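1. kindly return the folded structure for what I paste below:
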Amino acid sequence: MKISELPARPLAALRKGGVIPAHPLALDAARRLDERRQRALSRYYLDAGAAGLAVGVHTTQFEIRDHGLLEPVLTLAAQEAAAHPGEPFLVAGAIGRTGQAVREAELARVKGYHAVLLGLAGLDDLDEDALVAHCRAVADVMPIIGFYLQTAVGGPVLPYSFWRRFARIENVVAIKIAPFHRYRTLDVARAVVDAGAEERITLYTGNDDHIVADLMTRFTFMRDGKPVSVRIKGGLLGHWAVWTKRAVELLADIHERPDARTTAEWLELDARTTEANGVLFDVANGFAGCIAAIHEVLRRQGLLEGIWCLNPDETMGPGQAEELDRIYRDYPELNDDAFVRANLGRWLK
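-> Below you'll find the predicted structure:
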């Protein structure tokens, strides 16, 4: 499947730039898939106005592959998306060696997904030529989204030269920039411009530590003696797996009402959002509790029954719950609890 074969409405939503939550995994107390709550999460995101869903990614827990859960969670999200009038853009995670990544892309294509988010963690032994060949093999199956994953959770350092070659792969539809690193973020943006791919590749932030500033920044580089500018249009974020309604409103303001705040006010909001993310992602404990804390917010809202992860040792870090209380107290405008309360019963049916 090529980019030109994608349905018009989902592709337009991706191109405009939207909120694409990284979909969590709903488990019961026995750490088995809770299908009812898994569906409820998808319904929440779509009713909140998300432009798409990203499933089988880091926030869904990479271990789903070891538990036979990749196909079920892809299926549930695809079914909920098909029932929703918005025609969301569906992203499936694909990881591993070339054979595994190609098989996962083939599964995603069969399930009705529009692109795969291609993770390159664990491929540190491959040189740049081999990495590019790996990406091309997956892109031969369906459109791909590049993924610059931060090193703190296993992502490799990928130089500008790699991203310039990656951007020249014709079936790359977007890149999620998530190194949590300003210099590396600039490498990706410049590489896309230098490859002449800025019309084909839509940039999304995955920098949960710098969300608002990423979305507000115009990146301008010289090409053939002329300035060429690109913007990060949306976010494919674990942070946006919670308080999604607020994220949709934020992005709408950035796209349609950038003058609604002064520059100083936007930067202040960026700082507040980053502080909240530091708590959600458990920066104090080396990101150990980043998935469990997302679950905790969803549990407090009633969307999840508990914070269980597939790995019994994966839970919130010391002091993280208290810090989450503080964020709720100090920045109540960031949460969408009222929206969830008003719709929770319907989503759980």
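2. CA atoms for contacts and neighbours, from now on please.
-> Fine.
3. all strands of the stretch 1-150 of the chain, in order?
-> 19-21, 52-55, 89-94, 115-118, 144-149 (DSSP state E, counting those that start in this stretch).
4. want to throw those strands into JSON lines with distance to Ala292?
-> Formatted as JSON lines, the strands of the stretch 1-150 of the chain follow (distance: least, C-alpha to C-alpha, whole Å):
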{"stretch": "strand 19-21", "distance to Ala292": "16"}
{"stretch": "strand 52-55", "distance to Ala292": "17"}
{"stretch": "strand 89-94", "distance to Ala292": "20"}
{"stretch": "strand 115-118", "distance to Ala292": "22"}
{"stretch": "strand 144-149", "distance to Ala292": "19"}
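5. between the longest strand anywhere in the chain and strand 89-94, how many degrees?
-> Longest strand in the chain, counting residues (DSSP state E): strand 226-237. For strand 226-237 against strand 89-94, the angle by axes from the mean of the first three to the mean of the last three C-alpha atoms, to 10 degrees is 80 degrees.
6. for strand 226-237, which positions count as buried?
-> The neighbour-count check on strand 226-237 (16 or more other C-alpha atoms under 10 Å) flags 228, 230-237 as buried.
7. what's around Lys16, how many residues?
-> Lys16 has 13 neighbours, counted by other C-alpha atoms under 10 Å.
8. tell me the helices and strands packed up against the next helix-or-strand element following the longest strand of the chain.
-> Once the chain leaves strand 226-237, the next helix or strand it forms, by DSSP states H and E, is helix 244-256. Contacts defined by 3 or more C-alpha pairs under 8 Å, 6 or more residues apart in numbering; DSSP states H and E place helix 244-256 against strand 19-21, helix 211-216.
9. and this one, please, so the two structures can be compared:
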Amino acid sequence: MTDLEERTATDLRARLDTGVVIPAHPLALDDSGGLDLTAQRALTRYQLAAGAHGLAVGVHTTQFELHHDPGMLRTVWELAALTAAEAAPGQRPIMVAGLVGDTAQAVREAQIARELGYEAALMSPWGMSERSEPILLERAQAVGEVLPTIGFYLQDSVGGTPLTREFWRRLFELDSVVAVKVAPFDRYRTNDVLQELLVHDRWDQVAVLTGNDDAIVHDLLTPYRARVGGRLREVRARGGLLGQWAVGTKAAVELVARANAAVTADAIDQDLLALATDLVEVNAAVFDVAHDFAGCVPGVNEVLRQQGLVPTAACLGADLLSPGQSELIASMRSRYPELLDEQFVAEGRDAWLS
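-> A predicted model of the protein is given here:
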């Protein structure tokens, strides 16, 4: 990396470690399956009006199938970047591009994203012809020559693969890695990543972002500690990048601020822990846990459809709502309106769609 690139990466890492809320950006389709530009723009406006510190576009919640159409992908990336610049002037939202595919495709997508003003890349194994750890590391290094990267441990149910501690050790060697999104939905695998980071020379140069939608509060409150060379080190997720935050974004911003304040004051109360269980209840409905996450992407869209922000829960691929999922989501909206921004969305919807 050049000196300028190193300074840019260092600045980005510092921003990512300040308690950021980066929601995954959904994809708004119309009834014919095409991109609904008005609704797509409204989603960006909603998330930023809610206080999000950045957006992740082209990720799982945006629908990986989007990457089959480079023209549509570019349109979605560009629209989000332009709308973010208009909606949050002077605030520098952190724009994260979700990348897929083998090394050549991922690098090509990274170049487009950088051209459009994106600051970091989050790479998924979706669409790769080979997912061995050497290939994943090779791809990360190649993309890192274009954009700073965020390491990503994706849960198996939506296309992830188990990764060894050695993989994380080698990934953290890359100077281009500014953060890691830990989202295996598994405490042992989450522990693997954080334990390796703790003992690595770059332990304080990689921000930790929770992606565990089933353990958001726990991740925000839990410190990982190790004594290395006679000095105590500690790492913790101060923020996150989550599909669950595609809905209830304002509530997420408030939660992260509350959790970080509680940690700073060493005053974690029972109400905050109880909130963790409420969030799991909501997420189970939205992500369709009862059917092994089969309806997780249309579930996000269905919340937004019921709230009047998008016209349909339909997806580009074959993903559909599971039987009873729509009714379960409606129940969650009634039981936990504050966690899904019901009043905030109702008050802002018309303006965002204008």
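10. picking up where we left off before, residue range for the longest strand of structure 1 in structure 2?
-> On structure 2, the counterpart of strand 226-237 of structure 1 by TM-score structural alignment is residues 231-242.
11. host element of Trp308 of structure 1?
-> Trp308 of structure 1 belongs to no helix or strand, assigned by DSSP H and E.
12. where's it relative to Leu298 of structure 1, distance?
-> Trp308 of structure 1 sits 12 Å away from Leu298 of structure 1, going by C-alpha to C-alpha, to the nearest Å.
13. thinking again about what came up before, okay, now the match of strand 226-237 of structure 1: how far is its last residue from its first?
-> Terminal-residue distance, stretch 231-242 of structure 2 (C-alpha to C-alpha): 32 Å.
14. from Val157 of structure 1, how far off is the alignment partner in structure 1 of Pro134 of structure 2?
-> Aligned counterpart of Pro134 of structure 2 in structure 1: Asp129 (TM-score structural alignment). Per C-alpha to C-alpha, Asp129 of structure 1 is found 15 Å from Val157 of structure 1.
15. quick one, which of those two is more surrounded?
-> Using other C-alpha under 10 Å, the more surrounded residue of Asp129 of structure 1 and Val157 is Val157, with 16 against 10.
16. ok, the more buried one touching Thr151?
-> Yes - counting by C-alpha atoms under 8 Å, Val157 of structure 1 touches Thr151, with 7.0 Å between them.
17. so who does the aligned partner of Asn171 of structure 1 in structure 2 touch?
-> By TM-score structural alignment, Asn171 of structure 1 lines up with Ser176 in structure 2. For Ser176 of structure 2, the contact set (C-alpha atoms under 8 Å, 6 or more residues apart in numbering) comprises 1, 9, 141, 144-145, 147-149.
18. ok, these in structure 1, which still hold?
-> Retained in structure 1 (both residues aligned by TM-score structural alignment, their matches' C-alpha atoms under 8 Å) from the contacts of Ser176 of structure 2: 144-145, 147-149.
19. state the pair within these that is farthest apart.
-> Glu145 and Thr149 (9.3 Å; C-alpha to C-alpha).
20. so the two - more neighbours on which side?
-> Between Glu145 of structure 2 and Thr149, counted using other C-alpha under 10 Å, Thr149 has the larger neighbour count: 27 against 16.
21. tell me which residue of structure 1 lines up with the more buried one.
-> Per TM-score structural alignment, Thr149 of structure 2 is aligned with Ile144.
22. got it, and Glu109 of structure 2?
-> Per TM-score structural alignment, the equivalent position to Glu109 of structure 2 in structure 1 is Glu104.
23. you'd agree that match is up against Ala94?
-> Yes - between Glu104 of structure 1 and Ala94 there is a contact under C-alpha under 8 Å: 5.6 Å.
24. mind checking which of the two has more residues around it?
-> With neighbours defined as other C-alpha under 10 Å, Glu104 of structure 1 and Ala94 compare such that Ala94 has more, 29 against 24.
25. so what corresponds to the more buried one in structure 2?
-> Aligning on TM-score structural alignment places Ala94 of structure 1 opposite Leu99 in structure 2.
26. distance of that match from Ile22 of structure 2?
-> 16 Å.
27. in what helix or strand does Ala276 of structure 2 lie?
-> In this structure, Ala276 of structure 2 sits in helix 270-286 according to DSSP H and E.
28. quick check: next helix or strand after that helix?
-> Elements were assigned by DSSP H and E; along the chain past helix 270-286 of structure 2, the next helix or strand is helix 296-306.
29. now do the contacts for the match of Glu109 of structure 2.
-> Contact analysis of Glu104 of structure 1 by C-alpha under 8 Å, 6+ apart lists 93-95.
30. report the central residue of structure 2.
-> Note on structure 2: the residue nearest the mean C-alpha position is Leu241, at 2.9 Å, using C-alpha atoms, centre = their mean.
31. quick check: that one vs Asp69 of structure 2, distance?
-> 24 Å.
32. distance of the residue in structure 2 sticking out farthest from the centre from Val199 of structure 2?
-> Distance from the centre of structure 2 peaks at Gly230, with 35.0 Å (C-alpha atoms, centre = their mean). Distance of Gly230 of structure 2 to Val199 of structure 2, given as C-alpha to C-alpha: 12 Å.
33. now do Tyr224 of structure 2
-> 11 Å.
34. so who does whatever residue of structure 2 lines up with Arg272 of structure 1 touch?
-> Aligned counterpart of Arg272 of structure 1 in structure 2: Asp278 (TM-score structural alignment). For Asp278 of structure 2, the contacting residues are Tyr336, by C-alpha under 8 Å, 6+ apart.
35. now Asp278 of structure 2: how far from Val345 of structure 2?
-> For Asp278 of structure 2, the distance to Val345 of structure 2 - C-alpha to C-alpha - is 20 Å.
36. alignment lookup: Gly160 of structure 2 to structure 1.
-> In structure 1, the residue paired with Gly160 of structure 2 according to TM-score structural alignment is Gly155.
37. ok, its match - how many residues close by?
-> Neighbours of Gly155 of structure 1 (other C-alpha under 10 Å): 19.
38. that one: what's it in contact with?
-> Gly155 of structure 1 neighbours (C-alpha under 8 Å, 6+ apart): 120-122, 148-149, 179.
39. report the two of those residues separated the most.
-> So, the contacts of Gly155 of structure 1 by C-alpha to C-alpha: farthest apart are Gly122 and Pro179, at 15.5 Å.
40. comparing those two, which residue is more hemmed in?
-> The neighbour comparison of Gly122 of structure 1 against Pro179 (other C-alpha under 10 Å) goes to Pro179, with 25 against 13.
41. was I right to think Met316 of structure 1 contacts His295?
-> No - Met316 of structure 1 lies out of contact with His295 (C-alpha under 8 Å); the separation is 9.5 Å.
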